[in-house]
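Trainee: Give me coordinates for this.
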Amino acid sequence: MNKTFRILKKVILSTLSILLLLSVTGYVYLYILPKGPEVKKTNTVKIGIDSIVIYAYKDSKRKSIKVWTYKPINWKDKDKIVFVMHGGGRNADDYLNAWIDLADKNNLFIVAPEFENKFSKYTTNDYQEGNLFTFFGTKNPKSEWAYTVVENIFDHIKSVNSITNEQYDIFGHSAGGQFVHRMVMLMPESRIGTAIAANSGFYTLPNKKLEFPYGTQNIEINLQKSYNNRLIILLGELDNDPSLGTFRTTDLAMEQGANRLERGTTFFNANKELKNKNNWTFNWEIDTIKNVGHDYKKMSEKAIKWIKTNPNIATIND
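Mentor: Okay, here's the model as predicted:
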């Protein structure tokens, strides 16, 4: 009996030691060692397709990020800048390509950050959940939030290109839609003119009884300020097939709806109910696009009308 106990004790201790070693190794790899492509001297953004690499955080060189851009030949200072946030595939270049014709037609400067992560199939906290928390559940400083990175990119592009724009618009599809609606909720001070969250997989509900990312229990948030900003929940009428893309099926996610279309409606209605209860200003809208499913190209095309009607930045030419 004692021998069996000693063997069992050794097995347990060995297992715990291995798990501890893996955890420490994983933490060091993910959060201590430098990450990202090599940063080179950044010149002004070129006309047409271009890319730059900058440090993601203003006070640290621990992480760099590649940023794809497209600038039409006729674009000039004060014309519109649109950030395009990729989906879970982290394929920023594909999303940039989907916006080239739209950019040419409407004279838009497109900025598509690439939140590269080799483990993106297994972790989403660093991108669509804003990097508020590490994979291990500890809080990150606001200076390392993914939303802050977008603001840093905006500052950088302005500084190296002598741009004086005070705002930018932002569009995100699928995982990018998750990113956008959470950015509006959690960083209402950001310089977004119009935010468009398209076909998100699931949402952060205004529910203090649910932990983030399903609710707001364990985060600081001021929804009254968030509602002052312009957010469009863009849904595809045919985005009712959960087998497309990566679709979260946890119990809390399924309570939001059986598909993305239902979940978007649930999210919008929950926030509208809260604003009605408090009689707050509410600049959020919902728009369901007919005959479109989980298609980032078609949803991008339908987003243009909302960017065109942004009252805070110069009008786009038809």
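
Trainee: CA atoms for contacts and neighbours, from now on please.
Mentor: OK.

Trainee: and H173, what does it touch?
Mentor: Counting by C-alpha atoms under 8 Å, 6 or more residues apart in numbering, H173 touches M85, H86, G87, A197, A198, N199, S200, Y296, M299.

Trainee: V24: which of those residues is nearest?
Mentor: Within those, the smallest distance to V24 is 29.4 Å, found for G87 (C-alpha to C-alpha).

Trainee: Going along the chain, name the strands of the stretch 1-150 of the chain.
Mentor: Listed in chain order, the strands of the stretch 1-150 of the chain (DSSP state E, counting those that start in this stretch) span 48-57, 60-71, 81-85, 109-114.

Trainee: sorry, back to before: wait, which of the contacts of H173 is closest to L8?
Mentor: G87 (45.8 Å).

Trainee: Was I right to think the closest one contacts Q178?
Mentor: No. With contacts counted by C-alpha atoms under 8 Å, G87 stays clear of Q178, the gap being 9.0 Å.

Trainee: ok, back up a step: go through the strands of the stretch 1-150 of the chain and name the closest to T204.
Mentor: Across the strands of the stretch 1-150 of the chain, closest to T204 is strand 81-85 (C-alpha to C-alpha), at 17.7 Å.

Trainee: Reformat the contacts of H173 as TSV; add distance to I73 and neighbour count.
Mentor: Shown next, in TSV, are these (distance: C-alpha to C-alpha, whole Å; neighbours: other C-alpha atoms under 10 Å):
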residue	distance to I73	neighbour count
M85	23	31
H86	24	28
G87	28	25
A197	28	29
A198	28	32
N199	31	32
S200	33	29
Y296	25	21
M299	25	22
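
Trainee: Mind checking which of those residues land in helices?
Mentor: Y296, M299 (DSSP state H).

Trainee: Could you point out which of the contacts of H173 is nearest to D239?
Mentor: Nearest member of the contacts of H173 to D239, counting by C-alpha to C-alpha, is N199, at 7.3 Å.

Trainee: circling back: distance to E129 added to the strands of the stretch 1-150 of the chain, as JSON lines?
Mentor: JSON lines is the format used below for the strands of the stretch 1-150 of the chain (distance: least, C-alpha to C-alpha, whole Å):
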{"stretch": "strand 48-57", "distance to E129": "16"}
{"stretch": "strand 60-71", "distance to E129": "17"}
{"stretch": "strand 81-85", "distance to E129": "13"}
{"stretch": "strand 109-114", "distance to E129": "15"}
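
Trainee: The structure of the following sequence is requested for comparison with the preceding one:
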Amino acid sequence: MSTLIKALAALTAGALTAYLLPKHKKGKEKKRLPVGESFRFLAEQTGTCRDPIPVYYYRPATWTEDQPVFISFPDVTRRAEKFERHMESLAVKYNMLIACPEFSTKKYPGARWYQEGNVQDKEGEEGTIQPRNHWSFDAVNHIVAAVRARTHAKGKVIIFGHSAGGQFMHRYSLLDGRADVDAIVCANAGWFTMPDDTTCYPYGTKGLGLSDAGLASAFALPVIMLMGSEDVSREQPFRATPEADAQGKNRMERCLHYFDACQKKAEELGVPFNWKKGVVEGAAHEGGKMAEGAMKLFCEEPLDETVGM
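Mentor: Below you'll find the predicted structure:
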């Protein structure tokens, strides 16, 4: 009888070991992204509903965890999967892993929820400022953390937004930039929230409770304002309101106006200003060319100099 008990005990111990160890290994393997295209859902509480955010990935065959990760936030079309595929050749060329989160129009409808970050309960100047826990910007922090965990990234992490995504990125960096990243690239944004507490949101910061310390934190971030040299058209979609035109007659003028106003504000406060500005020569309002221009900064150009200026 004792022999039988010992045999059963041995089998039980062996089964337990076999159950625990392979399961741990499989779990670890599942977290690693495969080479090529892949797709993951991310649970996200911001937005109008609790639908998860789809994140589309592309991992070049030569990419390792020490290489850069490029997280691209969508333009006004919100077509993250299409843009990820458009950037696959760039991912291979610059050996960067691409992650494109999708901000659907169902979960983040209109400019209020995406470009303007749901800071107000209505789009435009007629809205009422909402509590910070209603803002959409927390999604950026969650996405960056999830991508880092999924990719095991040890190298540089860049977040990039073009057009509507550039608007979202610039307001995120000014009002709530807390993600652990090496650069926040705002490309070809159409118009801006100025660091002006006498002008109502979304054109200014009046009523937001943005303190001098908050501005100092924003100006200390690794922000890059990127412009296309040919992005001077006023064709739709382009905001031509008097308030937006006061910032400049095209996207490049507005970006320079915003950068200069922020730099001047930092000087007034006597705080460091770590932002940079750059021009992608030959690029109009083109997400692919702007993304490549941003990638080059981390592969070919020094980051301690203004690019193309």
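
Trainee: So after superposing, what's the score?
Mentor: After superposition, the two chains reach a TM-score (TM-score structural alignment, normalised by the length of the second structure) of 0.77; 267 aligned residues with a C-alpha RMSD of 2.7 Å.

Trainee: re earlier: out of the strands of the stretch 1-150 of the first structure, which is closest to D155 of the first structure?
Mentor: strand 48-57 (11.3 Å).

Trainee: So which bits of that closest one are buried?
Mentor: The neighbour-count check on strand 48-57 of the first structure (16 or more other C-alpha atoms under 10 Å) flags I49, S51, I52, V53, I54, Y55, A56, Y57 as buried.

Trainee: Report how many residues lie close to the closest residue to the first one other than its chain neighbours.
Mentor: If you skip the residues right next to it in sequence, I49 of the first structure has Y70 as its closest partner in space, 4.5 Å away by C-alpha to C-alpha, 6 or more residues apart in numbering. By the criterion of other C-alpha atoms under 10 Å, Y70 of the first structure has 23 neighbours.

Trainee: show me the contacts for M290 of the second structure.
Mentor: H162, A187, L226, M227, G228, V280, A283.

Trainee: Same list (these) but as JSON lines, adding secondary structure and distance to S217 of the second structure.
Mentor: Shown next, in JSON lines, are those (DSSP: H, G, I helix; E, B strand; the rest coil; distance: C-alpha to C-alpha, whole Å):
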{"residue": "H162", "secondary structure": "strand", "distance to S217 of the second structure": "23"}
{"residue": "A187", "secondary structure": "strand", "distance to S217 of the second structure": "21"}
{"residue": "L226", "secondary structure": "strand", "distance to S217 of the second structure": "20"}
{"residue": "M227", "secondary structure": "strand", "distance to S217 of the second structure": "23"}
{"residue": "G228", "secondary structure": "strand", "distance to S217 of the second structure": "27"}
{"residue": "V280", "secondary structure": "strand", "distance to S217 of the second structure": "27"}
{"residue": "A283", "secondary structure": "coil", "distance to S217 of the second structure": "31"}
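
Trainee: which residue ranges form the helices in the stretch 201-309 of the second structure?
Mentor: 212-219, 242-245, 251-269, 287-297 (DSSP state H, counting those that start in this stretch).

Trainee: Give the buried residues for the third one.
Mentor: I take that to be helix 251-269 of the second structure. Those buried within helix 251-269 of the second structure under the rule 16+ other C-alpha under 10 Å are 251-259, 262-263, 265-266.

Trainee: and which of those is nearest to P195 of the second structure?
Mentor: C262 (6.5 Å).

Trainee: tell me the contacts of the aligned residue in the first structure for that closest one?
Mentor: Using TM-score structural alignment, the partner of C262 of the second structure in the first structure is N271. N271 of the first structure makes contact with L205, P206, according to C-alpha under 8 Å, 6+ apart.

Trainee: ok, now how distant is N271 of the first structure from L30 of the first structure?
Mentor: Separation of N271 of the first structure from L30 of the first structure (C-alpha to C-alpha, to the nearest Å): 35 Å.

Trainee: next one: R191 of the first structure
Mentor: 29 Å.

Trainee: now A195 of the first structure
Mentor: Taken as C-alpha to C-alpha, the span from A195 of the first structure to L30 of the first structure is 30 Å.

Trainee: Compare the two (neighbour count), which wins?
Mentor: A direct count of neighbours by other C-alpha under 10 Å for A195 of the first structure and L30 places A195 higher, at 28 against 15.

Trainee: three-state assignment of that one?
Mentor: strand (DSSP: H, G, I helix; E, B strand; the rest coil).

Trainee: Next up, the contacts around the alignment partner in the second structure of it.
Mentor: In the second structure, A195 of the first structure lines up with I184, judged by TM-score structural alignment. I184 of the second structure makes contact with I158, I159, F160, M169, S173, L221, P222, V223, I224 under the criterion C-alpha under 8 Å, 6+ apart.

Trainee: Check F83 of the second structure too.
Mentor: F83 of the second structure neighbours (C-alpha under 8 Å, 6+ apart): P74, C100, G288.

Trainee: now swap in F135 of the first structure and tell me
Mentor: Counted by C-alpha under 8 Å, 6+ apart, F135 of the first structure has contacts T123, N125, D126.

Trainee: Can you tell me, leaving aside adjacent residues, what's nearest to H294 of the first structure?
Mentor: D239 (5.1 Å).

Trainee: Fine by me, we can end here.
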